[in-house]
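Visitor: Sequence first, then the predicted structure:
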Amino acid sequence: MKKDVFEHLSTAQLIKRRDLLKGVSIGLGIVAITAIGILLYIFITNGFEDMPSTSTIPAFMLPVFFLPMLVHLGKLNTEIKRRNQQ
């Protein structure tokens, strides 16, 4: 069976880590949305023919980088709920 990575942390530490991760994910989400918006604005104003299509890859790959953070946030939330039920 897999060892629980949160068993050595107290509930207060888990809540603090969850709040930090939540703030970081909101901040990075705002940056990602802004980057995609700026990229779309540049494409619309300059036309799609002038820009290489490979310049869209970094902006549209940003949501993929959020997945591990969101998975970790979900695990933190379930551990906090599990401890509060006991």
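Guide: Everything's here; your move.

Visitor: hey, let's count contacts and neighbours off CA atoms from now on
Guide: OK.

Visitor: so what's the residue nearest the centre of the chain closest to, chain neighbours aside?
Guide: The residue lying closest to the centre of the chain (Cα atoms, centre = their mean) is residue 66, at 3.1 Å. Spatial nearest neighbour of residue 66, chain neighbours left out: residue 25 (7.4 Å); criterion: Cα to Cα, 6 or more residues apart in numbering.

Visitor: How much space separates the one you found from residue 12?
Guide: To residue 12, residue 25 is 20 Å away according to Cα to Cα, to the nearest Å.

Visitor: Okay, one more to line up with it:
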Amino acid sequence: MPHDPILQEKVDILSFTVSNQEETIRILRKTLSEMTESLSKARKEVRDLDNKLEKAISSPQPAVNTNSSTWLKRIGKFPSPPAKLDLSKIDS
């Protein structure tokens, strides 16, 4: 069988193309595996956060005290109101 350089070049190009496609497939499979693992971790984190939220919603909330006596106990007295500005005493 005689050696045909054009046919050999086509075979080499096809071989190179197949090799590149196989490498691309390996990379895509690895990426898919990593993405699947990452998604699994994210789902677990969402479930954990959802459970924490459900517990927070279902647990009794502490009462919020808006009574001014809280301020008095903490500070001892209310702050003084700001002094009124007497415009008649301002020199022009």
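Guide: Arrived safely, thanks for sending. Quick caveat: nothing in here was measured; it's all calculated off a predicted structure.

Visitor: What's the TM-score once they're superposed?
Guide: Overlay of the two chains. TM-score (TM-score structural alignment, normalised by the length of the first structure): 0.41; 41 aligned residues with a Cα RMSD of 2.4 Å.

Visitor: that older thread, point out the other helices and strands that the one helix or strand the residue nearest to residue 66 of the first structure maps to packs with.
Guide: Per DSSP states H and E, residue 25 of the first structure falls inside helix 11-46. Contacts defined by 3 or more Cα pairs under 8 Å, 6 or more residues apart in numbering; DSSP states H and E place helix 11-46 of the first structure against helix 57-85.

Visitor: now the helices for the second structure?
Guide: All helices of the second structure, identified by DSSP state H, fall at 5-58, 68-75.

Visitor: Spit out the contact partners of residue 25 of the first structure.
Guide: Residue 25 of the first structure sits next to 66, 69, 70 when contact means Cα atoms under 8 Å, 6 or more residues apart in numbering.

Visitor: ok, back up a step: dump the helices of the second structure to CSV, plus mean neighbour count.
Guide: Output for the helices of the second structure, formatted as CSV (neighbours: other Cα atoms under 10 Å):
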stretch, mean neighbour count
helix 5-58, 12
helix 68-75, 11
